[in-house]
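Student: give me coordinates for this.
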Amino acid sequence: MKENLIQKKSFAFSVRIVKLYKNLVENKREFVLSKQLLRSGTSIGANIEESIGGRSEKDFLFKVEIAYKEARETIYWLKLLKETDYISVEEFNEVHNLADEVCRILAKIIITVKNKV
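Tutor: Okay, the predicted model is just below:
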């Protein structure tokens, strides 16, 4: 089976989000925004996994589109955490760049699948 780039990247992104969440809870004592970040950031990979097991191209596309929306939401929470000084500009840039990369890959997948239909 060939390597699935978005599967690999979304899992690595989820791991990074979990680590950021742990840091926010343990060191910054921030519980509300970080929980939102954790939910949206880890659901990207979960939706990718579901899309891989999709029963049809339509099912696959539906789950990939959800993953894309979750990635966009994750970027929102990252911006909010940065602007409220819970994460540094450096932390933001690192995680935002990863989220942006995942978004771009997902957008290309969506366009490719829609053009096939």
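Student: going forward, measure contacts and count neighbours with C-alpha atoms only.
Tutor: Fine.
Student: helices of the protein, start to end?
Tutor: 5-27, 32-52, 57-83, 89-116 (DSSP state H).
Student: now render those helices as CSV, adding mean neighbour count.
Tutor: As requested, the helices of the chain are exported to CSV (neighbours: other C-alpha atoms under 10 Å):
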stretch, mean neighbour count
helix 5-27, 17
helix 32-52, 20
helix 57-83, 20
helix 89-116, 15
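Student: mind listing what the closest residue in space to Tyr21 that isn't next to it in sequence touches?
Tutor: When the adjacent residues along the chain are set aside, Tyr21 lies closest to Ser34, with 5.6 Å between them (C-alpha to C-alpha, 6 or more residues apart in numbering). Contact partners of Ser34, counting by C-alpha atoms under 8 Å, 6 or more residues apart in numbering, are Tyr21, Leu24, Val25, Trp77.
Student: for comparison, sequence B:
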Amino acid sequence: MLRSGTSIGANVEEATAGISKRDFTHKMAISSKEARETKYWLRLIQHSRIVDVETSNLLVQVEELIRILTSIVKTSQVSIK
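Tutor: Have a look, this model is predicted:
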């Protein structure tokens, strides 16, 4: 979860320095995928109860982040075509 969770921000940072619109869109798409992976790990933690961590708020936040990133990717793809 640490890897996928921190990869979201790293790829957004790379996207903002993208050399082209296509590069920007690609990095944002990777961020979206990493957010989805992080959501998976949070759900796994929640359901397995491996550790005693409250995940409900984190799941809400990652879901919102997924919606934002997905919207950015879709909007960027339209402007590429």
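Student: circling back: can you put the contacts of Ser34 of structure 1 in CSV and add distance to Ala12 of structure 1?
Tutor: Rendered in CSV, the data for those read as follows (distance: C-alpha to C-alpha, whole Å):
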residue, distance to Ala12 of structure 1
Tyr21, 14
Leu24, 19
Val25, 20
Trp77, 18
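Student: among these, which pair sits farthest apart?
Tutor: Largest separation among the contacts of Ser34 of structure 1 by C-alpha to C-alpha: Val25 and Trp77, giving 14.8 Å.
Student: what's the spacing between Ser14 of structure 1 and Lys58 of structure 1?
Tutor: According to C-alpha to C-alpha, to the nearest Å, Ser14 of structure 1 and Lys58 of structure 1 sit 25 Å apart.
Student: try Glu50 of structure 1
Tutor: With distances defined as C-alpha to C-alpha, the gap from Glu50 of structure 1 to Lys58 of structure 1 amounts to 13 Å.
Student: and the residue nearest the centre of structure 2?
Tutor: Ala35 (2.6 Å; C-alpha atoms, centre = their mean).
Student: which ones are touching the counterpart of that one in structure 1?
Tutor: Taking TM-score structural alignment as the alignment basis, one finds that Ala35 of structure 2 is matched in structure 1 by Ala71. For Ala71 of structure 1, the residues meeting the contact criterion (C-alpha under 8 Å, 6+ apart) are Ser40, Gly41, Ile44, Ala99, Val102, Cys103.
Student: of those residues, which stay in contact in structure 2?
Tutor: For the contacts of Ala71 of structure 1, the contacts that are reproduced in structure 2, applying both residues aligned by TM-score structural alignment, their matches' C-alpha atoms under 8 Å, are Ser40, Gly41, Ile44, Ala99, Val102, Cys103.
Student: brilliant, that's me finished.
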